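S.K.: Next come a sequence and a model predicted from it.
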Amino acid sequence: MRPLGEDDVAAGVLPRLEHVVSARPEHVAVDDGRTTLTFAELVARAAQVRVDLERHLGSATAATDTTTTRPPVAVLGAHDAASVVAIVATLSTGHPVVVLDDRTPVPWQRRLLARLGASAVVTDAARPGSLETATAIVGPDGVVATGTDEADPALLWRDPPPAEAPAVVAFTSGTTGASKPVVGSHRLLVRDAWNSAVASCCYDETDIVLHTLPLPFHAGLTTAVHTLLVGCGMRLFDVRSLGVATLPRAVADSGGTLLVTSPAILRGLAASDPDRDLLTSLSGLTVAGESVYGRDVEAARELVGSHCVVRNRYGASEVGLIAEHVVTDFPSGRLPVGRAVGWNRVDVVREDGRSADVDEKGTIVVTAPDVALGYLGRDDDPAFVDNRDGTRTFRTSDLGRRLRDGTIDLTGRSDHAVSVRGYLVDPGEVEAVALALPGVRECVVTGHESPSGTRLLAYVVGEAASDPAAVRARLREHLPGHMVPAEVVALSALPRTDRGKIDRRALPLPASGDRGHEPLTHWEQLVADAWTLVLDVVDLRPDDDFFALGGDSLAAEELMTRLRDDLGVPGEQASSSTIAQAPTLREFAAAVEPRHRGGGGRVPLHAAGTRPPLFVTAGAGGLGRTLGSLARRLGADQPVHALQSPSLEGRALPDVSITATARRHLAAAREVTTGPLFLAGHGFGGLVALEMARLAEEAGQTVPFVALLDTTPPSHVRPDSRPRWRRVKADLGLLQASLRDTTGGTEAWRWQLKADALAAAYVPAPRRGRTLVLTASDGPGAAGQEAWAQILTGATHRHVPGGPLTMLRPPNVDAVASHLRTAIDDALAAVDTHPTGGESRA
C-alpha cells in the first residue's frame, strides 16, 4: 500500500479509502470492544447503509460538481463501529455529514438540524433508545435505521464526490449568540490526515490508534477518518461509558501504539493510578482539545515511560491540525502549542495586520493549501481569504504570541469564546438560551480559567437569580453539559462602562466565603473536598448538583477513584451510577457513606506488606479512612492502620484524657503486632501518638519511630476560656453523641471541641528517640511548631506544602509520604525488627 500523499489529497476521501481497502481488505479497520470490522467488512456494511440512505433521500448518485449543494445528513450514535460505518456511508453519497451527540438534549439537536436544513438522521437500530431519540429530533419519516447487513462494496465507490465538495459540517463558536457551521471539503479531510500522520511523523499503517475523543467532537470525527485513510487499525474507546479506569486494559488488549486523547481524560487516567505494565505498548501520546499544563503531561510521562513521544496539538475546525509541540520538559504552567505542521504557515498579527514581535500578543492567522470552504450560510466571510498562490488564509479568534524559540503560545480568545473540556463554547450562545428563561432580564456568561480547566460563570439579573440551582437545572434541559455554567451569580445590575457597554472586567468572581447555607456534616465536607478537587468549585452547598457544576462522566470517574482511594468508599458504592441517581452533594454523600463503622477505633488501610505496620492516629474528630491517600503512597510493602476515636462512629464512652485515648489505641495496635511500634499522628493525633510511645516504652516495647503531622505543641494551644456551664453542656452533648449512631462522623465537631481542652491540659514527656516533625507551610501555627525542639531532642523538622488538612490531600500528600517513607527506612536500618521483638499479625 502506498503511503498517503499529495495525489490522494487531490482525489479526495473515497478514492483513497478504496485504495486502502483493496490493499488491506483483511486488516482490522475498527474495533470498539464489542464489534471488530476489517476494512472489507466496514465498506460492505457502509455500502448497505448508502443504499438505504439514498432510497430514503430519493437520490441515486453523488454530487458530480462543487456547485451542487446537498443538505447535510446527521449521524446519531455512540463512539462505536456502527457510527464509523454510518459516517463512511454518508461521505460516499455526497451529502455532508454532521455527527450528533446522543447525550445532548433533543431541543438542542433539533435546533442545529433546522439551521442546517437537514431532515435525515442515520442511527443504529441495535442501540437502545437511538431510534426514539432520532424520531424525537426529526420525526419518524426522517430516520434511517442501520444494522449489520452488507452490500456490494462497488456501490460505495460509485460516483465519488469531488475532492472540493462539502464533506463535513462542524459547529464552532460564533460571537452573535449562535454557533457557526463550518463546512469542510473532502480534500481538507485528506490533507488533515496527511498533516496528522505523515507530515508530523506521528503514525502510519503499522500503528494501532487508541481513539478516545468522542465522535461528535470535530477532532473525534476527523481522527476516525484519518485512521481509515492512513490504513492503520483503530480501537475506539468510549470513556464516557466505560470509565477511564478501564482504558489501560483496552490499550493492552489491543496492543495500541498511539493514544489520542484530551487533557481531561489524561488527568483522569493519572488519577486512577493505573497498572503501568498495561501501557507499555504505547509509543505515542497525542493530546488535543484544550489547554494542557506541564503537570498533566508530567504525570502522563510517568505512566507511559520516556520512550513514548508526547505531543500537544492545536487545531481548529476551519483548518484541522495547525501546529504541534513535542513535549520534552514540563513547565509549571500551560504548554505552548508548538510549530506549524506540514505546509501550514502560522503568524501572530497585530490589529493592523502586521506581524507581531516576539512575546507580543496578537491574533493567530493560518495560511495553508487547504482550509474549510467557509461557514454555511455566510458567504464571503472575512475570516477566509484566497491567495494568488492557491493557498487560503484563515484568521482565527485565538490570541497568542510567538516565543523566542519560535513556538506559539496561546493566550486566549478575541471573541470571548472559551474551550470547556475540549469543546469550543461561545458564551453568547449560552446567554441567548438563558435570556429566554422566565425571570432572567439580563445575562452575561464568561469563562474562568484555572489549572484544572475552564468553567463557565453566568451573571444573571432578574427574579430567577434568587434560585441559581433552578436556573442551572433549566439550562440543562436546553444545553449540552459542557455549556451549562458551573456557577450562577446573582447581580442587581450588570456593570457597565461610561459608554454603556458591559464591563466584563468588573464582573465579580463568585464569593468564596459563607453563602448562607446550612453547615455540612463532617462526612459531607470530606466528600465536598473531593468534589472541589475534581470540579474546581469552592464553597459547596448541600443542594449543589454535580452535573450543574460542570461535572461529566470523566469528572465522575475521577471522583469515584478519589473516593475509593482516599476515603475508602467500597467499589459498589463508588460508581458512576451513584452520582447519576444522587446528583446533589447531600444525596451523594449519603449514598457513598460507608455502611460499617470503624469498629474498635482501628481502620485497616493497607493490611498487606512485609514491613512492620505503621499506626497513624487521626486528628480530633478525624475519620481514619481519610488517611487512605497517605497510606496508598507509602508503598505496597508498608502495612498501614488508622486509629480513630472508638466513640466517633461507634457507641462507646468518650475518653477523658489523652492518656486514656492512647491506652485504647495501644490495645488496638497490639491486636496487630507485638513487635516494635512505628507510630504517627495527624494534628491532635500526634499528641496521642507521643503518649502511646511513652506508655509502650514503659511497658518494655520498642518504639523506633514517631511522626507528628502538623501537631501543635500543647504550650501553644489556647486554653478553654468558655464558662463552666458551657463546658459541661458540651461534655453532655459529646456523651450523648458517643452513645448514638454517628456513622460518617456526623457530629465530629464535638470531638474536635473536646480535643482542644484535652491538648491544653496535656504535658508531653521528653523524647530522645527518632521523631519526624512535619509542619504544613500554610498552617496558622507553623512558627509555633519550633517549640517541639525543646521536648523532642531527637527530632528532624521538615516543612511540607499545604495547610493542616490539605497537606494530606493530593498533590501535597506526596511530599508527606516521601518524608515519612524515608524516615521509616532510616529507623528500620537502625533497629532489629525480627521476631525476637515480637511478631506482626498484619
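M.R.: That came through, no problem.
S.K.: okay, CA-based contacts and neighbour counts for the rest of this
M.R.: OK.
S.K.: Can you tell me the SS state at the residue nearest to the spatial centre of the chain?
M.R.: Among the residues of the chain, the one closest to the centroid is residue 264, at 3.6 Å (C-alpha atoms, centre = their mean). At residue 264 the chain is in helix, as set by DSSP: H, G, I helix; E, B strand; the rest coil.
S.K.: Quick one: list the elements packing against the lengthiest strand in the chain.
M.R.: Ranked by residue count and defined by DSSP state E, the top strand of the chain is strand 392-402. Using 3 or more C-alpha pairs under 8 Å, 6 or more residues apart in numbering; DSSP states H and E as the contact criterion, the secondary-structure elements in contact with strand 392-402 are strand 345-349, strand 362-368, strand 384-386, strand 408-413.
S.K.: closest one to residue 306 among these?
M.R.: Distances from residue 306 to each of these were compared by C-alpha to C-alpha, and the smallest falls on strand 408-413, at 24.2 Å.
S.K.: pretty sure the residue nearest to the centre of the chain is touching residue 557, no?
M.R.: No - proximity of residue 264 to residue 557 does not meet the contact threshold set by C-alpha atoms under 8 Å, at 10.9 Å.
S.K.: and the closest residue in space to residue 341 that isn't next to it in sequence, how far is that from residue 367?
M.R.: Spatial nearest neighbour of residue 341, excluding adjacent residues (C-alpha to C-alpha, 6 or more residues apart in numbering): residue 323 at 5.1 Å. Between residue 323 and residue 367 the computed distance is 12 Å (C-alpha to C-alpha, to the nearest Å).
S.K.: Contacts for the longest strand of the chain next, please.
M.R.: For strand 392-402, the external contacting residues (C-alpha atoms under 8 Å, 6 or more residues apart in numbering) are 318-319, 348, 356-371, 383-387, 408-415.
S.K.: at 7 Å instead, please
M.R.: When contacts are defined by C-alpha atoms under 7 Å, 6 or more residues apart in numbering, strand 392-402 is touched by residues 348, 358-371, 383-386, 408-415.
S.K.: to the chain's geometric centre, what's the distance from that strand?
M.R.: The chain centroid and the centroid of strand 392-402 are separated by 27 Å under C-alpha atoms, centre = their mean, to the nearest Å.
S.K.: For ChimeraX, write a command that selects the buried ones of the contacts of strand 392-402.
M.R.: To isolate the buried ones among these in ChimeraX, judged by 16 or more other C-alpha atoms under 10 Å, type:
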select :348,361,362,363,364,365,366,367,368,369,370,371,384,408,409,410,411,412,413,414,415
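S.K.: before we go on, here's another structure to hold up against the first:
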Amino acid sequence: MTLATAVPAATDDSTQSPLLAQWRLIAARLPNQPALTSAGVGFTFAEADRLSDLAALDLVDALGDGDEPVGILSEHTAHALLAILTVLKSGRTHVFLDPHVPVERLGYYTRASGLKVCLVSTNQAEIGADIATSLPFDEIVARAVASTLSETDLADAVEERLAAGRDRQGSDGVSIVFTSGSSGLPKGVLQTEDTLRQQVGYHRQLVGVGPGDRALLTFPLGFVAGVATFLAPLLNGTGMWCFDAREEGIPALRAYLEDKRLTAYYSTPYLAKSLAESLPDGEKLEHLRFILTGGEAITAAGVAALRRVLPESAFYVNGAGSSETGGMIVAWTLPGDAPAPTGVIPAGRAAPNAEVLIVGDDGVELPQGEVGEIVFVSRGLSGGYWRDDERNAELFSVTDDGRRRYRSGDLGRLDDDGNLVMAGRADSAVKVRGYLVEPSEIEAALTGLDEIRDAVVIAQKSDEKPTRLLAYIVPTAGLRAPSTPAVRRALRQTLPEYMVPAEIVQLTALPRTERGKVDRQNLPPVPERVVSDDVLDQHEYVMAQIWCRVLEIPGLDADDDFMALGGDSLSAEELLAAVEDDLGVTLESSDILRFPTLAEFTKRVSNHASALPSDPDVVPLNTGTGGRPLFCIAGAGALALTYLPLARQFPERDVYAFQAHAMERRGLPDRTVTAHAERVIRTMRTVQPHGPYVVVGHSFGGFVALEVAHILRAGGEEVELVAILDTFARDEPGATPSTPSATVESAARPSSGLRGIAAAALDKQVRRILPYGLPEVDQVSRHVRAHLAGVVTHEGQRQFDAIADRSVLALRKHVIQPYDGPVLYVLAKTNDRGLSGWQDILTGDLRVEATETDHTSLLRDPEVQTLASILRKHLEPVGVA
C-alpha cells in the first residue's frame, strides 16, 4: 500500500463562485453555528455576517475614494478574522500586520504595499499610530453591535454601497502577504479571488472539511497559510477557533484543543510536533479527525510523533506551497491505519487543476527521479509580486491553455509514486565533493536519532575552499545530550561519508521566525576550521590518527583543540585509553585540559614528561580571570571534566572542579562525606582564603557541597550560595537514588525460638561490619568492589563504578544537618521526586529552578547554557576574590 493517497478530481463547481457569495450562502445555511471564536469572544455565522456588513459600511465611509490596500494590525483573535471579512466586503485588499513582527519591518510592509489606513486593535494602538492612519477596529465593532439598523435597511445599504466587494473578479486582490525574506528583503505577493477559491475547493476535497468540523487556526494571519487556512475551512461551513501558541504556550494549546473538542488542527510541523511531545505516554488527541501541517518540511520523526498521539481513525496531511503558489498546492496524506514512514517525507502530489513539473537548466522537463527546478502550473496561483513587473516577467508566465506557470527556484524530484520530494533552493544547491546533496536527507537522519529533537543542515560555501555542511541540532529533552563524535558515528551508519556534516553545533532551540520557520539567517556562525595534515610532523600525524578515530572527523590541524572539536568526558577517556593502548603512555584527563591542542598534546606524550605538579583530584577549568571562583563538585563516579561545558559559560570567573579521590590514581577514597568536603576546602582556601564562597554540586556532589558550606560557616566564613544540581534527598537510611548504585539490605527478619535468638546474634555481628545487612547475591561483587575501591584499580567504566559505589557507602553513614543559608536547587525534568526530603533540611533562602533537561544533560551542551543563565541570575555580580 502506498502511503500517499490520490486527491479526487474536482466535482463541486462552488469554487467558481465569488468568495463573498460562498460566505453568504454558508451564513444563511448555518446562522446559529459558531463561526469565529477566540478567548473571551465568539460570533456565530449570522453575527459575523451582520457585524462585518456594518463594519464594512463604516470602513467605506472612512476610506473614501481610492483603491489602496488596508492594513489590519491585530492580535490573533476572532476580531482579527472579523476584520478580514470586513475588508473583503469593502472591496479593498488587506495587508495583515502581525504584532510579533518587529516594528521596523511592519513599517517596510506599509511602505511596500502602499497602504495608508490601518484597522488597529486597542492593544496595538500605539504601534498603529506610528505606521499609518489608524482606525480603532474594536470601536467599529462596538458600533456595529449597538446598531439598531433593520435587516431590510442593512440589506439595501449593502446592495448599494458594498458593490465593490460583491463584484470582485477572479484576478482581483484579496490580500497581500509578504515572503519571509530569507533571500533579501521580503516581497509582497498578491493573493487573488481565484487563488483562494482554489484553496476552498482543495481543502474540501483533501480533508473533507465541512460543517461537522471545529478547526483550530494557529498559522499567523500575515502568512499565506494563515489566510488560506482561515477562509478555506470557513467557506466550507467549519467554525474557526483562534489560538496563538506564541503567546500562550504548548500546555495551554493542549488544554484548549481538549476543552473546545476541536476536530481539525492546522499549524507548522514544529508546533504540531511540540504539541505531540507534550502529551504523556499513551495519551491521544481523541477528538481530532486530522492534522494538517505546512510552512516547512517535516521529518519522519515528526510524523511518528504525530502518529502516536492521533486516534487510529485520524489521518495526517503534509501540505506544501508558498506565497507565490497561493498556499497549499501539493499534499501528502498518511491514513490513520498506515505505519509511520522513515526517511525524507515527500511534499506530495499536486492539487486538482494543478501540475508539478521538474525541469533542467534548459527548461526541458526531466525524467521521473531526476533532480531539477520545480515548476508549478495552475489557474489558482497567486497574482504575482506586488508592483514588481520585472520579477513577475522573470518567474511567472501563461501557458497556451490560459493557466499560470511559476518557476519556484526550488529543487526537487518526483518519486516512484509521483510525489514531489523537495531538495532545497536552486540558487543554493549543495554540491559536496562532486555529489549533489539534499540537506533534508541529512536532517531526516539526524532527527531519526532518539537523542535529537530538531535539526537543520546548511552549506558553508567559499570560492577558494571546498563546501562544508554545517548541522545545528537540538537534543531531545529528557535524554542525555549526544556528543558530537557519537552523532557522527550514528550518521555514518546510514549516510555516505560526504553527507556527514563537517561541523555539528548543539543548541537549546533553533531560531525561528514569527511564522515558525527555521530562521537560517540567525543561526550562530561556525568558525571555519583549517585542516592541514601535510604540515604535521611525524609525531603529530600519528596522534592525529588517534584523535580522528575518537572524534569521528576526517582531518586535523596542529592547533585544533580536542574539546572544541566536540570532545567530552567520555571521548576524553576513550582518547586516554587509545593513547595507552597504541603508544604505551598513561595520562590523566586533566592532561587534555593542560595540553588541549594536537601539537601540545603530542609533545606531552612524545616527551614522556611527568605530570605537572598538581592535585590529581582538582582540575582548574578557568584560571587567571581575577573573578571570584566557582567551586564545582562532581557527582559520584564522575570526572571533574564534566564541569568543563559549564566553565566555558563563565569566562569572567575562575572555575575549579573536584572529583573523588582515587578516581584516576591508586589511593584510599574518602570514607565519609565530611572527609570529602574537608579535602575540597583545603584547595578552596588555597585559591580563595576567605569568603564569600560559591559552591556547586551535582548529584552526589550536592551533598558534599552542602557539607562544605556547613564547615565554612562554622569557621566564620561567608557562603554566598550553594547550588545543588538535581540531588535527590534521602528519605531514609540507604535510600540514595542520586547515586548510580547501592547495595540492598536483605537479611531476613529473625524467627522466634532458639534459632531466632541465634540468627539475631549472628545478624548483630554482621551489622557491625555491614550496617545495612548482607547485600543481595547479584550485588556481592559490587559491594566488595566498593570496599576495595582505590586500593584495587579497574579498567575504564568499572573504576568509575567502584568509586561511585564507595561514595554510596560514605553517604549512608552521613547525617545531613539542616542548612539555613542561601541555596539554589536546580531540578531536572526527569526528577519526579522534586524537593521531597529537602524541606526539613534547606530551611533558609531556598530558590528552586526547573529545567527541561535530564539529570546528566544538565551539564552538557547545549542544555548547560540554560543552567549557566540560571546560575547567573542568582549570583552576585562578579568581583575579584
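M.R.: Yep, it's here. Small disclaimer: the values here were computed from a predicted structure and weren't measured.
S.K.: how about residue 233 of the first structure, what's its match in the second structure?
M.R.: In the second structure, the residue matched to residue 233 of the first structure (TM-score structural alignment) is residue 239.
S.K.: isn't its match right up against residue 38?
M.R.: No - proximity of residue 239 of the second structure to residue 38 does not meet the contact threshold set by C-alpha atoms under 7 Å, at 11.0 Å.
S.K.: how about the match of residue 233 of the first structure, what does it touch?
M.R.: So residue 239 of the second structure contacts 34-36, 214-215 (C-alpha under 7 Å, 6+ apart).
S.K.: just wondering, since we're on residue 454 of the first structure, how far is it from residue 811 of the first structure?
M.R.: Taken as C-alpha to C-alpha, the spacing of residue 454 of the first structure relative to residue 811 of the first structure amounts to 20 Å.
S.K.: For the stretch 201-350 of the second structure, which segments count as strands?
M.R.: Using DSSP state E, counting those that start in this stretch, the strands of the stretch 201-350 of the second structure run over 214-217, 239-242, 264-267, 290-293, 315-322, 327-334, 349-350.
S.K.: who's in contact with the longest helix belonging to the second structure?
M.R.: Ordering each helix of the second structure by length in residues (DSSP state H) puts helix 45-63 first. Around helix 45-63 of the second structure, the neighbours that count as contacts under C-alpha under 7 Å, 6+ apart are 27, 30-35, 82, 85-87, 89-90, 140-141, 144-145, 158.
S.K.: Could you tell me which of these are located in helices?
M.R.: Residues of those located in helices (DSSP H): 27, 82, 85-87, 89-90, 140-141, 144-145, 158.
S.K.: can you tell me which two in the residues you listed are farthest apart?
M.R.: 27 and 140 (21.1 Å).
S.K.: Those two: which has the busier surroundings?
M.R.: Neighbours per residue, other C-alpha atoms under 10 Å: of residue 27 of the second structure and residue 140, the larger number sits with residue 27, 23 against 19.
S.K.: give the contact list for that one.
M.R.: Contacts for residue 27 of the second structure (C-alpha under 7 Å, 6+ apart) come out as 45-46, 49.
S.K.: ok, and the residues you listed in the first structure?
M.R.: For both residues aligned by TM-score structural alignment, their matches' C-alpha atoms under 7 Å, a contact is called conserved when the aligned residues also meet in the first structure; among these this holds for 45-46.
S.K.: Going by distance to residue 310 of the second structure, which of the contacts of residue 27 of the second structure wins?
M.R.: Here the nearest of the contacts of residue 27 of the second structure to residue 310 of the second structure, counting by C-alpha to C-alpha, is residue 45; it sits at 29.5 Å.
S.K.: rewinding a little: give me the aligned partner of the residue nearest to residue 341 of the first structure over in the second structure.
M.R.: For residue 323 of the first structure, the aligned residue in the second structure is residue 330 (criterion: TM-score structural alignment).
S.K.: Just list the residues touching that match, thanks.
M.R.: By C-alpha under 7 Å, 6+ apart, the neighbours of residue 330 of the second structure are 319-321, 347-351.
S.K.: mind running it again at 8 Å?
M.R.: Under the criterion of C-alpha under 8 Å, 6+ apart, the contact partners of residue 330 of the second structure comprise 319-321, 347-351, 420.
S.K.: How about the match of residue 233 of the first structure: what's its closest non-neighbour residue?
M.R.: In space, and not counting its chain neighbours, residue 239 of the second structure is closest to residue 35: 4.2 Å by C-alpha to C-alpha, 6+ apart.
S.K.: And that neighbour, what's its match in the first structure?
M.R.: Following TM-score structural alignment, the counterpart assigned to residue 35 of the second structure within the first structure is residue 29.
S.K.: Surely that match and residue 228 touch.
M.R.: Yes - contact status for residue 29 of the first structure versus residue 228: in contact at 6.7 Å, counting by C-alpha under 8 Å.
S.K.: what's the spacing between the aligned partner of residue 88 of the first structure in the second structure and residue 49 of the second structure?
M.R.: Per TM-score structural alignment, the equivalent position to residue 88 of the first structure in the second structure is residue 85. Taking C-alpha to C-alpha as the measure, residue 85 of the second structure and residue 49 of the second structure are separated by 8 Å.
S.K.: right, and residue 265 of the first structure touches residue 556 too?
M.R.: No - assessed by C-alpha under 8 Å, residue 265 of the first structure is found out of contact with residue 556, at 11.3 Å.
S.K.: who's more crowded, these two?
M.R.: Neighbours of residue 265 of the first structure and residue 556, each counted by other C-alpha under 10 Å, are more numerous for residue 556; the result is 27 against 24.
S.K.: Please, which helix or strand holds the more buried one?
M.R.: Secondary structure from DSSP states H and E places residue 556 of the first structure in helix 553-566.
S.K.: I'd like to know which elements that helix is packed against.
M.R.: Taking 3+ C-alpha pairs under 8 Å, 6+ apart as the contact definition, the neighbouring helices and strands of helix 553-566 of the first structure are helix 239-242, helix 263-271, helix 522-535, helix 576-581, helix 628-632.
S.K.: Now with 10 Å, please.
M.R.: Identification of packing neighbours for helix 553-566 of the first structure by 3 or more C-alpha pairs under 10 Å, 6 or more residues apart in numbering; DSSP states H and E yields helix 239-242, helix 263-271, helix 522-535, helix 576-581, helix 585-592, helix 628-632.
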